[in-house]
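Trainee: pasting the sequence and the predicted coordinates here, then a few questions.
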Amino acid sequence: MTVRSQKALGSDQMWKRPVAVIGGCGFIGCNLADSLLSDGIAVLVADNLSRPGVEQNRDWLTARHGQLVEFRRTDVRNTEAIGAILADVDAVFHLAAQTAVTTSLVRPVEDFEINARGTLNVLEAARATGRQVPVIFASTNKVYGALDDVAMIECDDRFIPERSDLRTHGIDESRGLDFCTPYGCSKGVADQYVLDYARSFGVPAAVLRMSCIYGPHQFGTEDQGWVAHFLLRALVGDPITIYGNGKQVRDILHVSDAIGAYRHALGAIHEISGQAFNLGGGVNNAVSLKLLLSEICRFVGHEVSVTYADWRTGDQPYFVADTRKLQTALGWRSRVSWRDGVRQLARWLAEHRLQDPASQDRRITA
């Protein structure tokens, strides 16, 4: 199955040089690269291949698109290499990152070097071209901190905010930044550098602060990609550990909708430069961990063993993105409902990620 994004603004733009996708072998990066390549846009994929399994995504892109895609094994911490890559591209999607809060707590210096210093390297390389090279940066809802001051009502299967406006629309960009955990700090620093390079140096740049994205080509683990992780464990009958009480709420967004937002942002970069936008599934795709697990059990046709552990540092009881700013600026809307999207991902994972051939015959029942 191929992820095709909604048609993006500027998709018919003629690019003289390739578009760079840094972190292009990762989950979102390879889907974004595939979307661009499918429209005949040459793409330079840069990735250090540090995450286990991402070579599969690289090989998939190469097999599908041949010479239209160029791959370079490069680390964002390598200033010279990043400069060489950006010297001859027309635009940059920067998705390379250390993505796990847990890892940042163990190796905070490495987390900073990749997320903060690596982003600064990308921005400096774009500035050094002397051209108006757009930079679209993948940020995170973690820049808003743990949201400890947002009063919650605890229901049977979820948390909901006491404030009615937050229940109706979610968290918007007027929310003050409150970096929490080394990961939140490093991504928050990068987020702010991207916005300031637009102001201070005129680099056309914008930030998308993502909620939970899921879909094909995701490598789900306990630390990152939890929707795919839950599905993979359920498909093979393994137990799942929930950190906290499972009533945490997230607005999950299918990757095809996320790719649509990234491409819309590039198409309108000169109108939105210097701005940050929340990107998530919104209130219509808000789901608690408990509810998602209940639906997964229905999809796979059997119960899943669940154990509970202590809350993780900085975990937000509730985050739902208010995407009205993005909708107004770009005309973007999420289109894939969370139930349909999770069911599609379950089928994709059963076909492409399970190593036991017999397990691929497990029936997705809904």
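Mentor: Received it, and whenever you're ready, just let me know what you need.
Trainee: contacts, neighbours, all on C-alpha from now
Mentor: OK.
Trainee: next SSE after the longest helix along the chain?
Mentor: Secondary structure of the chain per DSSP state H: the longest helix is helix 181-201. For helix 181-201, the following helix or strand on the C-terminal side (DSSP states H and E) is strand 205-210.
Trainee: return the distance of the following helix or strand past that next one from the chain's centre.
Mentor: Later in the chain than strand 205-210, the nearest helix or strand by DSSP H and E is strand 212-214. Taking the mean of its C-alpha atoms, strand 212-214 sits 6 Å from the chain's own mean (Cα atoms, centre = their mean, to the nearest Å).
Trainee: hmm, who's touching the helix or strand just after strand 212-214?
Mentor: Remark: after strand 212-214, the chain's next helix or strand is helix 226-236, criterion DSSP H and E. Outside of helix 226-236, the residues within contact range by Cα atoms under 8 Å, 6 or more residues apart in numbering are 214-215, 218-222, 239-240, 293, 296-297, 300, 304, 342, 345-346, 349-350, 354, 359, 362.
Trainee: same question, stretch 240-250
Mentor: 154, 157-160, 211-212, 230, 233-234, 286-290, 304-312, 316-320.
Trainee: hmm, try it at 7 Å
Mentor: 157-159, 212, 230, 233, 286-290, 305-312, 317-320 (Cα atoms under 7 Å, 6 or more residues apart in numbering).
Trainee: could you flag which of the residues you listed are buried?
Mentor: Neighbour-count burial (16 or more other Cα atoms under 10 Å) applied to the contacts of stretch 240-250 gives 157-159, 212, 230, 233, 286-290, 317-320.
Trainee: nearest to V76, out of the residues you listed: which one, please.
Mentor: Nearest to V76 among the buried ones among the contacts of stretch 240-250: C212, at 23.4 Å, using Cα to Cα.
Trainee: for I272, see how far away G176 is.
Mentor: 20 Å (Cα to Cα, to the nearest Å).
Trainee: before we move on, back to that, out of the buried ones among the contacts of stretch 240-250, who's nearest N31?
Mentor: C212 (15.4 Å).
Trainee: ok, that closest one - contacts?
Mentor: 250-253, 280.
Trainee: look up how far A258 lies from it.
Mentor: Distance from C212 to A258, by Cα to Cα: 10 Å.
Trainee: what ranges do the helices span in the chain?
Mentor: Under DSSP H, the chain gives helices at 27-38, 54-65, 79-86, 101-106, 108-112, 118-128, 164-169, 181-201, 226-236, 255-267, 269-272, 289-300, 324-330, 338-352.
Trainee: nearest to L95, out of those?
Mentor: helix 27-38 (6.5 Å).
Trainee: which other helices and strands does the closest one contact?
Mentor: helix 54-65 (3 or more Cα pairs under 7 Å, 6 or more residues apart in numbering; DSSP states H and E).
Trainee: which other helices and strands contact the helix it packs on?
Mentor: Using 3+ Cα pairs under 7 Å, 6+ apart: helix 54-65 touches helix 27-38.
Trainee: also this one, for the comparison:
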Amino acid sequence: MSLASPSNSDDRPVLITGGAGFIGSNLADRLLSEGHRVRVYDALSRPGVERNLAWLTTRHGARIETVRADIRDEPELARAARDAKAVFHLAAQVAVTTSMVSPREDFEINGIGTLNLLEALRRRGEPVPLVFASTNKVYGDLADIDFVREGEAYVPTDAGMRAYGVGEARPLDFHTPYGCSKGAADQYVLDYARSFGLPAAVLRMSCIYGQRQMGTEDQGWVAHFLISALEGRPITLYGDGRQVRDILDVSDAVSAYLGAWALIGEVKGRAFNLGGGPQNAVSLRQLIAYMGALLGREVEVGYSDWRPGDQRYFVADTRAAEAAFGLGPKRPWREGVARLARWLASERRLNLDLDLGADPEPFPRAAAS
């Protein structure tokens, strides 16, 4: 198989660690629908992921193989990777809050688990494509960036950053144990490309949302907000709710992952920011206002202290990924959030009439100077 042109004519499986999770199950579904075999490697430790796995099995039958194991199980992981034609590494401890409580476990999963996978691929002695799911937390809390408040959102004073977002040239600055463990894994993947020729690339993700997301307060916050709003429960905002994120529909994230694999020969050894970009930037308050408009009622909100490592503003400059992978237009965030609301309501058997036409206050943007 050419590294630059993945083909389903090679019947070896694609390995997805964390393949029963939110992004992993969407990625697996796309690959299986395109005719690839998929091996899902997942400890099934996150509540609800069994439903994702059952959904995949029902849709695709024998073309999906499941290995229920922990990423820290080095021998089992090596067996799962032994014949994979490509690997997408999404298995991780994903919550900053959990890393503050159990930093050793956080590092063992994110740091040692990633090293286990890299060593398994290095020992194969052949170029196995690897795409790693990193995070925007590798850039720290961005405390040195000057912000102003415009309406319900923080925006940077620098016109270039307002127009394009945070680029890959931004210095790395790991905050919290989670930031350190994911940042270390990020750098190990890039170094294995340099030192051992592993065809690997890194995608530093902003906030991904969409169908099959089991949102909680600590991770998957867009779905968590929607679930709370749909069920009439209050949402707690940490800080003042004017912090801004660029949110990206999972279907667009999957396209980026597949693009990285398709062009791994050209992009190996590189890291790319992956997010919704400035056109999909929204503050927490603006998002909740839109949810209230969808539901036709106000969403109850409470406030608590800022959490460690929280960024007032993060919007990814996605131009490098778009150019490298040939990505098309992203799904607009209002459309994507409305679709997710409908899916969540259906999953919970809630009979709701959602107003797809409602818009919150638009996010303020400035042209680059």
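Mentor: Thanks, I have the structure now. Just so it is clear, the structure is predicted and the values come from calculations on it, not from any experiment.
Trainee: TM-score of the superposition?
Mentor: Laid over one another, the chains give 0.95 as their TM-score (TM-score structural alignment, normalised by the length of structure 1), with 353 aligned residues with a Cα RMSD of 1.0 Å.
Trainee: thinking again about what came up before, and of the contacts of C212 of structure 1, the nearest to D148 of structure 1?
Mentor: R250 (15.6 Å).
Trainee: give me the aligned partner of the closest one over in structure 2.
Mentor: Using TM-score structural alignment, the equivalent of R250 of structure 1 in structure 2 is R245.
Trainee: what do you get for V236 of structure 1?
Mentor: Checking with TM-score structural alignment, V236 of structure 1 has E231 as its match.
Trainee: what's around that match, how many residues?
Mentor: 11 (other Cα atoms under 10 Å).
Trainee: same thing with the one 10 residues further on?
Mentor: G241 of structure 2 is surrounded by 23 other residues when neighbours are defined as other Cα under 10 Å.
Trainee: do G130 of structure 1 as well
Mentor: Count around G130 of structure 1 with other Cα under 10 Å applied: 10.
Trainee: and it, how far from W226 of structure 1?
Mentor: 41 Å.
Trainee: same deal with Y197 of structure 1?
Mentor: Distance, Y197 of structure 1 to W226 of structure 1, using Cα to Cα: 33 Å.
Trainee: so for these two, which sits in the more crowded spot?
Mentor: The neighbour comparison of Y197 of structure 1 against W226 (other Cα under 10 Å) goes to Y197, with 21 against 18.
Trainee: and that one, what does it touch?
Mentor: Y197 of structure 1 neighbours (Cα under 7 Å, 6+ apart): V203.
Trainee: again, 8 Å this time
Mentor: Contacts of Y197 of structure 1 by Cα under 8 Å, 6+ apart are 123, 203, 205, 274.
Trainee: number of nearby residues for the first one?
Mentor: So that's L123 of structure 1. Neighbours around L123 of structure 1, by other Cα under 10 Å: 27.
Trainee: just give me the match in structure 2 for it.
Mentor: By TM-score structural alignment, L123 of structure 1 lines up with L118.
Trainee: quick one on the thing from earlier: who touches both of C212 and A258 of structure 1?
Mentor: G280.
Trainee: what's the match for Y183 of structure 1 in structure 2?
Mentor: In structure 2, Y183 of structure 1 lands on Y178 (TM-score structural alignment).
Trainee: quickly note the distance from the nearest residue to L68 of structure 1 once chain neighbours are set aside to V135 of structure 1.
Mentor: Counting by Cα to Cα, 6 or more residues apart in numbering, L68 of structure 1 lies nearest to A42, which is 5.1 Å off, once chain neighbours are set aside. Counting by Cα to Cα, the separation of A42 of structure 1 from V135 of structure 1 is 17 Å.
Trainee: higher neighbour count, the two?
Mentor: Neighbour count, other Cα under 10 Å: between A42 of structure 1 and V135, V135 has more, with 27 against 22.
Trainee: that one against L95, yeah?
Mentor: No - using Cα atoms under 8 Å, V135 of structure 1 is not in contact with L95; the gap is 10.4 Å.
Trainee: mutual contacts of those two, please.
Mentor: Common neighbours of V135 of structure 1 and L95 are not found (criterion: Cα under 8 Å, 6+ apart).
Trainee: tell me how many other residues crowd S7 of structure 2.
Mentor: 15.
Trainee: go on, P13 of structure 2?
Mentor: Neighbours of P13 of structure 2 (other Cα under 10 Å): 22.
Trainee: that one: what's it in contact with?
Mentor: P13 of structure 2 makes contacts with 36-39, 83-86, as judged by Cα under 8 Å, 6+ apart.
Trainee: could you identify the most distant pair in those?
Mentor: The span of the contacts of P13 of structure 2, defined through Cα to Cα, is set by H36 and D83 at 13.8 Å.
Trainee: neighbour count winner among these two?
Mentor: More crowded of H36 of structure 2 and D83, by other Cα under 10 Å: H36, with 22 against 15.
Trainee: distance of whichever residue in structure 1 pairs up with the more buried one from G83 of structure 1?
Mentor: Using TM-score structural alignment, the equivalent of H36 of structure 2 in structure 1 is I41. Separation of I41 of structure 1 from G83 of structure 1 (Cα to Cα): 21 Å.
Trainee: P308 of structure 2 pairs with which position in structure 1?
Mentor: So P308 of structure 2 corresponds to T313, using TM-score structural alignment.
Trainee: revised request: answer the last question for S102 of structure 2.
Mentor: By TM-score structural alignment, S102 of structure 2 lines up with R107.
Trainee: residues near its match, how many?
Mentor: R107 of structure 1, neighbours per other Cα under 10 Å, totals 13.
Trainee: go on, A341 of structure 2?
Mentor: Neighbours around A341 of structure 2, by other Cα under 10 Å: 25.
Trainee: now S186 of structure 1
Mentor: S186 of structure 1, neighbours per other Cα under 10 Å, totals 26.
Trainee: before we move on, what about G24 of structure 1?
Mentor: Neighbours around G24 of structure 1, by other Cα under 10 Å: 31.
Trainee: quick one: map it onto structure 2.
Mentor: Looks like G24 of structure 1 aligns to G19 there (TM-score structural alignment).
Trainee: cool, S288 of structure 1 as well?
Mentor: By TM-score structural alignment, S288 of structure 1 lines up with S283.
Trainee: residues contacting that match?
Mentor: 152-154, 241-245, 363.
Trainee: how near is the closest residue to it other than its chain neighbours to G220 of structure 2?
Mentor: Once flanking residues are discounted, S283 of structure 2 sits nearest to V244: 4.1 Å by Cα to Cα, 6+ apart. From V244 of structure 2 over to G220 of structure 2 the distance is 15 Å, taken as Cα to Cα.
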